[in-house]
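Asks: no sequence on this one, just coordinates:
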């Protein structure tokens, strides 16, 4: 059994700890109870070196899976950094959804 995590960002190719944190968060959220021993597959479809889409698959058995305490530590750092940025006057830009489209409007929402 594997938790499959799609990487949605076309303009950013995740590396190392970025993949480990995202996948560990997904495992902590979805791999509970009977699925506590689940592995993960992180699917990245960002751009390759020549600008074309490139599929990369990362499996948890080949990577580091963070503990709940380690996840809490990273989230604490993230929230403190976000708080500092907001206090310094940072504002959020509207997301750019260009290139995204709904293939099947009857498909249930993921979140």
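Replies: Sure, I can see it. Since the model is a prediction, treat every value here as computed from it, not as a measurement.
Asks: okay, CA-based contacts and neighbour counts for the rest of this
Replies: Fine.
Asks: buried set for the longest helix belonging to the chain?
Replies: Longest helix in the chain by number of residues (criterion: DSSP state H): helix 68-87. The neighbour-count check on helix 68-87 (16 or more other Cα atoms under 10 Å) flags residue 71 as buried.
Asks: I'd like to know which elements that helix is packed against.
Replies: Applying 3 or more Cα pairs under 8 Å, 6 or more residues apart in numbering; DSSP states H and E, one finds that helix 68-87 contacts helix 16-30.
Asks: Second structure follows, compare the two:
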């Protein structure tokens, strides 16, 4: 029972931290390529030119250990000051991807943040 309570607490902490770390960072204009964000045991990937288009971004996450990892994929509209996100987790020694891509351009910025339940890190914003 104590183990499941500890795991539930780690899940809550991991999810809560993502909301904080994904909201900061410097913006980089005209971005293409791939950005990697790592914390111990987890690697998050933000691919800025998915499917051959320089304006579509996708996000994926890989757990390199037996621990669960969390990722939040962010999109913010700087003109309308709206931010949307999608979050998911992967169990130990597995990987997964966000459900859908986000569009990025001069007004839409994208970012990812990841957590292993203890340590969290966010990327910069890219557009």
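Replies: Now that the structure is in, tell me what you want to look at. Note that the structure is predicted; figures quoted are calculated from it, not measured.
Asks: Put one on top of the other, what's the TM-score?
Replies: Overlay of the two chains. TM-score (TM-score structural alignment, normalised by the length of structure 1): 0.28; 55 aligned residues with a Cα RMSD of 4.6 Å.
Asks: quick revisit: which residues touch the longest helix of structure 1?
Replies: Contact with helix 68-87 of structure 1 is made by 21, 24-25, 28, as judged by Cα atoms under 8 Å, 6 or more residues apart in numbering.
Asks: Adding distance to residue 76 of structure 1 and neighbour count, write those residues out as JSON lines.
Replies: Formatted as JSON lines, the contacts of helix 68-87 of structure 1 follow (distance: Cα to Cα, whole Å; neighbours: other Cα atoms under 10 Å):
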{"residue": "21", "distance to residue 76 of structure 1": "13", "neighbour count": "19"}
{"residue": "24", "distance to residue 76 of structure 1": "15", "neighbour count": "23"}
{"residue": "25", "distance to residue 76 of structure 1": "13", "neighbour count": "20"}
{"residue": "28", "distance to residue 76 of structure 1": "16", "neighbour count": "15"}
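Asks: tell me the two of the residues you listed that are most distant?
Replies: 21 and 28 (10.4 Å; Cα to Cα).
Asks: relative orientation of the longest helix of structure 1 and helix 16-30 in degrees?
Replies: 110 degrees (axes from the mean of the first three to the mean of the last three Cα atoms, to 10 degrees).
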